[in-house]
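Undergrad: below is the sequence, then the predicted model.
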Amino acid sequence: MRVYLTNAGVVTLLEPANFRGLDVLIDPQAPDQIERAISRIGKREGEGHVRLSPSVLRFLSPHAGEAEWEENFDKMIAYATKAGWVDDSNMVRAHITFAEPQPSITPDVFKAAMRALPAGIAAITTGQGDGRAAFIVSSLVSISAEPPLVGFFANRTVSALPTILAENKFAANVLGTGQEDVVQTMCSAPQGPARFSNGTWLEGKNGLPVLDGALATLECDIISSTTVGTHQFIVGHIRHSSSAEAIHPLVNFNGGVRHLPERLSA
């Protein structure tokens, strides 16, 4: 069983059904980033060990709650207790293993590759009145139909992000032909009501700004927010949704706003 602290800020559990050992695998990263990551899962003990709570391991395991896994997990903790690796706070000691550096592409190469990926464009909105905030994404993604979930990625420097997280809800407005000015305004106007100066904005059923005539509007409550690299991945449970008559979607491709042709070739 291995807790993996990635250099993208994601914490995962590798080999969750391997009960013969326990360690913490850490990607190469800055010392302060390592310490922040360790503080999320337990506490450091010297240079080579971390103290972990069994509840953290259960939380990370996809098998927690399964009878066989729980039985073997309890046996592992009992063995560690007998060996003196569990302290008075019931924290189990795990060895730190530092991962070898792996090849990686540069940010410029990454951006060049991603510019070749066409993606739909949506305006993410939140707040009310003078407290409204918005920005444009091309990272809106469908996650699940039952329950209905969508998500998007936002750079952690995005000016709207603090408001979105404080409101704990957002609307995703999927944009189409004729709404190019909405994109331009939201990419250039100061954060706040000025970003809503193009288009007709209404108050949705959840009290969120929704664009009249958008291809679709999805009003969501935030159920999770996870740091992944330079971005925050925000997942929303859709509470209300509406769709307009079919218009052609706007697409982000090669760094610009494009239109899909009226009829795609087979």
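TA: That came through, no problem.
Undergrad: make it CA atoms for all contacts and neighbour counts henceforth
TA: Will do.
Undergrad: how near is residue 188 to residue 115?
TA: According to C-alpha to C-alpha, to the nearest Å, residue 188 and residue 115 sit 20 Å apart.
Undergrad: between those two, who's got more neighbours?
TA: Using other C-alpha atoms under 10 Å, the more surrounded residue of residue 188 and residue 115 is residue 115, with 14 against 11.
Undergrad: for that one, what are its contacts?
TA: 253, 254, 255 (C-alpha atoms under 8 Å, 6 or more residues apart in numbering).
Undergrad: check which helices and strands the longest helix along the chain sits against.
TA: For the chain, the longest helix by residue count, based on DSSP state H, is helix 67-82. Contacts defined by 3 or more C-alpha pairs under 8 Å, 6 or more residues apart in numbering; DSSP states H and E place helix 67-82 against strand 92-98.
Undergrad: let's bring in a second model and compare:
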Amino acid sequence: MTMMTEPHAEPSAIGSVLVPVTRETYRDGMASFAAAVNVIASHGPAGLAGFTATAVTSVTDDPPTLLVCLNRKSSAAPAVLENRVVSVNALAPGHEAVSALFGGKTPMADRFAAARWTYGKSGAPLLEDALVSFDCTVTETVEVGTHIILMCQVIDVCASDRQEALVYFKRAYQAVCP
């Protein structure tokens, strides 16, 4: 890792055009970025839809808001954008098969049939044995490159007493325990 040793050193790129790294270099770097595994689920006028996401983070607690990134080419994208409600379901060890189903090309009905669901206040499906489920309304969307950023205002939280989380690290599922 290269560190700046002088606090006021001038970057050598001033005045030049900075070129982003390649897609492959970026993806290789992101493989070292451990992230929680989540299933994002939606239900409404456009029907059931869901996808697996690691690109989920807290934005603010006032109002309680999560950021979720959705690939615009995802089969779930049209329904999520029309329904305007989602649940963010943090997965635990034992959910790897559910994650794989929601991350692939499996038909939506088969994805949802592989687990047990309830419905939140928004009408979004909540995974019954999730580590935690956030019930949300989508308040804003922003398109960036290949993805749509969803700003999701949290209207309810359903937490379990499970003690292990599922993360994705070095292109594999890993269990994290206290």
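TA: It's in. The shown structure was predicted, so the numbers you read here are calculated from the model rather than taken from an experiment.
Undergrad: what does the superposition give as a TM-score?
TA: Here the TM-score for the pair of chains, by TM-score structural alignment, normalised by the length of the second structure, is 0.85; 164 aligned residues with a C-alpha RMSD of 1.9 Å.
Undergrad: that older thread, of the contacts of residue 115 of the first structure, which are reproduced in the second structure?
TA: Here is what carries over to the second structure from those, by both residues aligned by TM-score structural alignment, their matches' C-alpha atoms under 8 Å: 253, 254, 255.
Undergrad: the first one -> the second structure?
TA: Put plainly, it is residue 253 of the first structure. Mapped onto the second structure by TM-score structural alignment, residue 253 of the first structure lines up with residue 169.
Undergrad: residue contacts, the closest residue to its match other than its chain neighbours?
TA: Counting by C-alpha to C-alpha, 6 or more residues apart in numbering, the nearest residue to residue 169 of the second structure once its immediate chain neighbours are dropped is residue 34, at 4.6 Å. Contact analysis of residue 34 of the second structure by C-alpha under 8 Å, 6+ apart lists 167, 168, 169, 170.
Undergrad: still on that earlier bit, so which of the kept ones among the contacts of residue 115 of the first structure wins on neighbours?
TA: Ranked by the number of neighbours (other C-alpha under 10 Å), those place residue 253 first, at 17 neighbours.
Undergrad: so who does that one touch?
TA: Contacts of residue 253 of the first structure by C-alpha under 8 Å, 6+ apart are 115, 116, 117, 118, 119.
Undergrad: and the residue nearest to the spatial centre of the second structure, how far from residue 101 of the second structure?
TA: In the second structure, the residue lying closest to the centroid (C-alpha atoms, centre = their mean) is residue 53, at 3.2 Å. Between residue 53 of the second structure and residue 101 of the second structure the computed distance is 12 Å (C-alpha to C-alpha).
Undergrad: the equivalent of residue 210 of the first structure over in the second structure: how many residues sit nearby?
TA: For residue 210 of the first structure, the aligned residue in the second structure is residue 126 (criterion: TM-score structural alignment). By the measure other C-alpha under 10 Å, the count of residues near residue 126 of the second structure is 26.
Undergrad: I'd like to know which elements the host helix or strand of residue 126 of the second structure is packed against.
TA: Element membership for residue 126 of the second structure, per DSSP states H and E: strand 125-127. With contacts defined as 3+ C-alpha pairs under 8 Å, 6+ apart, the packing partners of strand 125-127 of the second structure are strand 38-42, strand 85-90, strand 117-119, strand 132-144.
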